[in-house]
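# Sequence and predicted structure, then a few things I'm wondering about:
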Amino acid sequence: MKNLKLSLVCAVLLSGMSTYAIDGNEDFNLHVLKSNGSLITFALNKVTKANLAIYDQDGTLIYSENASGKDGILRTFSLEEFPEGTYFLEVEDNVKKVRHEITINNGTSVLSTKAVSSTYKADFSAKDSSVAVR
């Protein structure tokens, strides 16, 4: 009976770890927490300072803020004033810039969980280095 209980506990722990690993992604660990009508809520794990910006499809900046948090950043945006269409949430820290798509249709806002683009910045130590191209 003890072996059965121990097996069940191990199975639950392992399934919990694999669920977390599937939920995480390589881009700032941005997690979409809620999408309720025109509200979107997301969290940036392990990011203490970042610039958040929302652009329209033509690349026009609509909103920008410097966000910070002790253990991460949690934000909720109300997009009720935005017309239907496609927008982009851009998250930038000192290492990289990541863009996620926001789609607004029939009063419902959807933030993509996967990044549509990710750009790493050059390390400061790369300033005086040479790059060979073949």
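Thanks, I have it.
# make it CA atoms for all contacts and neighbour counts henceforth
Noted.
# From the rest of the structure, what touches stretch 12-23?
Stretch 12-23 has contacts (C-alpha atoms under 8 Å, 6 or more residues apart in numbering) with His31.
# Can you point out the buried residues in that stretch?
Within stretch 12-23, no residue qualifies as buried by neighbour count (16 or more other C-alpha atoms under 10 Å).
# chain center to that stretch: distance?
19 Å (C-alpha atoms, centre = their mean, to the nearest Å).
# again, but for stretch 38-49
The answer for stretch 38-49 is 7 Å, by C-alpha atoms, centre = their mean.
# Can you point out the buried residues in that stretch?
Here stretch 38-49 shows 38-45, 47, 49 as buried, counting by 16+ other C-alpha under 10 Å.
# and here's the other structure:
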Amino acid sequence: MKNLKLSLVCAVLFSGMSTYAIDGNEDFNLHVLKSNGSLITFALNKVTKANLAIYDKDGTLIYSESASGKDGILRTFSLEEFPEGTYFLEIQDSLKKVRHEIKINDGTSVLSSKAFSSVYKTDNTAKNTIAAIR
């Protein structure tokens, strides 16, 4: 497990990291730009600051970072050291937390563009607070 975490950190450090914006009307969109073998590339529309994390199917945190960009966020992750299985990419900003599923099979990584789950945050000072889970 220690080698897996170290390999992941090295892979992320060598992967391209920059900012990116995509036109869209929604306030929080994940766009899967490409999956190429063990590489996954995605963009977050209109998100200037977010925490990114990757968990295994048991909920163990494998990787986390704080990401930011002027008009959006673009990330590429290399998952070549990950064993086959199901993982979750969690994206959390000031408004909500979204999880997307990552499946790794036969050296190919696939990131779902549709959210696995979404949890909206509420203002604790508000009288009527509602949390929505999808």
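Noted; the coordinates are in hand. Since this is a predicted model, take the numbers as computed values, not measurements.
# Superposed, what's their TM-score?
The TM-score (TM-score structural alignment, normalised by the length of the first structure) is 0.75; 108 aligned residues with a C-alpha RMSD of 2.0 Å.
# separation between the residue most central in space within the first structure and Thr19 of the first structure?
Geometric centre of the first structure, nearest residue: Leu30, 2.6 Å, by C-alpha atoms, centre = their mean. For Leu30 of the first structure, the distance to Thr19 of the first structure equals 15 Å [C-alpha to C-alpha, to the nearest Å].
# quick one: which of the buried residues of stretch 38-49 of the first structure is nearest Leu79 of the first structure?
Within the buried residues of stretch 38-49 of the first structure, the smallest distance to Leu79 of the first structure is 5.0 Å, found for Ser38 (C-alpha to C-alpha).
# All the helices of the first structure, residue numbers only.
2-23 (DSSP state H).
# what ranges do the strands span in it?
When secondary structure is read from DSSP state E, the first structure shows strands at 30-36, 39-45, 49-56, 61-68, 72-78, 85-92, 96-105, 108-111, 117-120.
# just checking, what packs against the first one?
The criterion is 3 or more C-alpha pairs under 8 Å, 6 or more residues apart in numbering; DSSP states H and E, and the helices and strands that strand 30-36 of the first structure contacts are strand 39-45, strand 108-111.
# Of all those, which one is nearest Gly59 of the first structure?
Smallest distance to Gly59 of the first structure across these (C-alpha to C-alpha): 17.2 Å, for strand 108-111.
# Find the residue closest to Ile73 of the first structure in space, skipping its chain neighbours.
Leu44 (5.0 Å; C-alpha to C-alpha, 6 or more residues apart in numbering).
# Report the separation between that neighbour and Ser125 of the first structure.
For Leu44 of the first structure relative to Ser125 of the first structure (C-alpha to C-alpha), the value is 27 Å.
# so what's Leu52 of the first structure up against?
By C-alpha under 8 Å, 6+ apart, the contact set of Leu52 of the first structure is 64-67, 89-92.
# From Ser38 of the first structure, how far out is it?
18 Å.
# Could you do Glu84 of the first structure as well?
In terms of C-alpha to C-alpha, Glu84 of the first structure sits 11 Å off from Ser38 of the first structure.
# any residues in contact with both of the two?
By C-alpha under 8 Å, 6+ apart, the residues touching both Glu84 of the first structure and Ser38 are 104, 107.
# returning to that earlier point: residue contacts, the residue nearest to Ile73 of the first structure?
Leu44 of the first structure sits next to 28-31, 72-74 when contact means C-alpha under 8 Å, 6+ apart.
# That one maps to what in the second structure?
Here Leu44 of the first structure is matched to Leu44 in the second structure, going by TM-score structural alignment.
# what does Ser109 of the first structure give?
By TM-score structural alignment, Ser109 of the first structure lines up with Ser109.
# Cool, thanks, signing off.
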